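Engineer: coords below, sequence missing:
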């Protein structure tokens, strides 16, 4: 399959290098030098987006907030934990620090694309009382109300619900939703689960994601 990849960065030399590499890898490559230009090219429905965090005008974080349904990998020289947490909570799927290995970046991209393909092949729906999870459309409803979830929020629900009553620590959860060679980030998982619970509580008092103190979280039927 010929995947479409949108690369967004204000570093023209980096874009040139990435364009040459991924074109040779048989990707259809689209390029944008800022967030505004990226938003104009979203209509082409790229399969994955590489986003620089620091760009003039509309930065990568803001672009990601507006395109939550697409797979996004941040490319950045920032190394602060808070920056990484903010990027992932904004809807990003992965975080790659500059300078990076092209082979590693390629491996991360492939891992995310293959995971998306597996998710699209799922046709099953599961019912937990007043809650319904549609794994094909990646939607969650409670009493007929659709929850507005980010990609990572949905993926936590999917992972836990497909392994009911099994306890997973924060690092294991992050590894499962973070893609290739993901390092566990407990702050991200804690915040995502807090947000999920808040959204669920708008329609139900049932606690679907239970805390198992000292061990992690589980899906409670």
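Structural biologist: Okay, I see it. The shown structure was predicted, so the numbers you read here are calculated from the model rather than taken from an experiment.
Engineer: CA atoms for contacts and neighbours, from now on please.
Structural biologist: Will do.
Engineer: Please report how far residue 170 lies from residue 73.
Structural biologist: Summarising the geometry, the distance separating residue 170 from residue 73, computed by CA to CA, to the nearest Å, is 21 Å.
Engineer: Comparison target, given below:
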């Protein structure tokens, strides 16, 4: 039985893709390669993944579309976008498309490995929690890693689920962006704290009746966010 975590690398530059593959295989990951968005979508249809590493700039179908399609197929797969230096809009668009994290090129392969492992830890952490937590109209099922509102399931990415888990376990507590990064991402995040804001906006579109006037996830001005205490 193959117990290796399966990682998809989507990168059109052969030398970059091969370099990433070599480093990931040294960490005992099973690596699947794709050199285009079209090839990636074909492989996504056929195999299950743990994490996908997607270059934004691909010929034909770009990384954003691959990300959206993968999210539609499986909201549990971890997704890391590779963006160009200085292209902040790519980071935001990648997160809006459903990515969990991003990494700016050029990057150290060790940093990519650390981020992949951080996503896998979040996934494993939630698997280890089997209890069901009821909080008002929300229910968190730690065994299936699902969130329910009024008994209807809300589709969540691994990162979104971890943020909701943090909030529901600490209602009324104000968390700074750094607090959320440390608790959810699980490592010293090097990048823009907007990654927290984008994930909060995504969650609000899923759990709030009116995301423009949020009731459950409150903004604490000058601090960060808190989950409404019922």
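Structural biologist: Perfect, I can see it now. Just so it is clear, the structure is predicted and the values come from calculations on it, not from any experiment.
Engineer: Between residue 170 and residue 73 of structure 1, tell me which one has more neighbours.
Structural biologist: A direct count of neighbours by other CA atoms under 10 Å for residue 170 of structure 1 and residue 73 places residue 73 higher, at 27 against 18.
Engineer: Counterpart of that one over in structure 2?
Structural biologist: The alignment partner of residue 73 of structure 1 in structure 2, by TM-score structural alignment, is residue 80.
Engineer: What mean distance separates the helix or strand where its match lies from the matching residues in structure 1?
Structural biologist: Assigned by DSSP states H and E, residue 80 of structure 2 falls within strand 78-83. In the superposition against structure 1, strand 78-83 of structure 2 averages 1.4 Å from its aligned positions (mean CA distance after the TM-score superposition for structure 1).
Engineer: other SSEs contacting that strand?
Structural biologist: Judged by 3 or more CA pairs under 8 Å, 6 or more residues apart in numbering; DSSP states H and E, the packing partners of strand 78-83 of structure 2 are strand 51-55, helix 88-96, strand 101-104, helix 109-128.
Engineer: May I see those organised as CSV, with mean neighbour count and distance to residue 209 of structure 2 added?
Structural biologist: Conversion of those to CSV gives the following (neighbours: other CA atoms under 10 Å; distance: least, CA to CA, whole Å):
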stretch, mean neighbour count, distance to residue 209 of structure 2
strand 51-55, 26, 31
helix 88-96, 19, 19
strand 101-104, 22, 27
helix 109-128, 16, 26
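Engineer: can you redo the ones you listed as JSON lines with distance to residue 44 of structure 2?
Structural biologist: Below are these laid out as JSON lines (distance: least, CA to CA, whole Å):
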{"stretch": "strand 51-55", "distance to residue 44 of structure 2": "10"}
{"stretch": "helix 88-96", "distance to residue 44 of structure 2": "18"}
{"stretch": "strand 101-104", "distance to residue 44 of structure 2": "19"}
{"stretch": "helix 109-128", "distance to residue 44 of structure 2": "18"}
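Engineer: among the ones you listed, which is nearest residue 199 of structure 2?
Structural biologist: helix 88-96 (7.3 Å; CA to CA).
Engineer: quick check: angle from the closest one to strand 78-83?
Structural biologist: When axes from the mean of the first three to the mean of the last three CA atoms, to 10 degrees is applied, the directions of helix 88-96 of structure 2 and strand 78-83 differ by 170 degrees.
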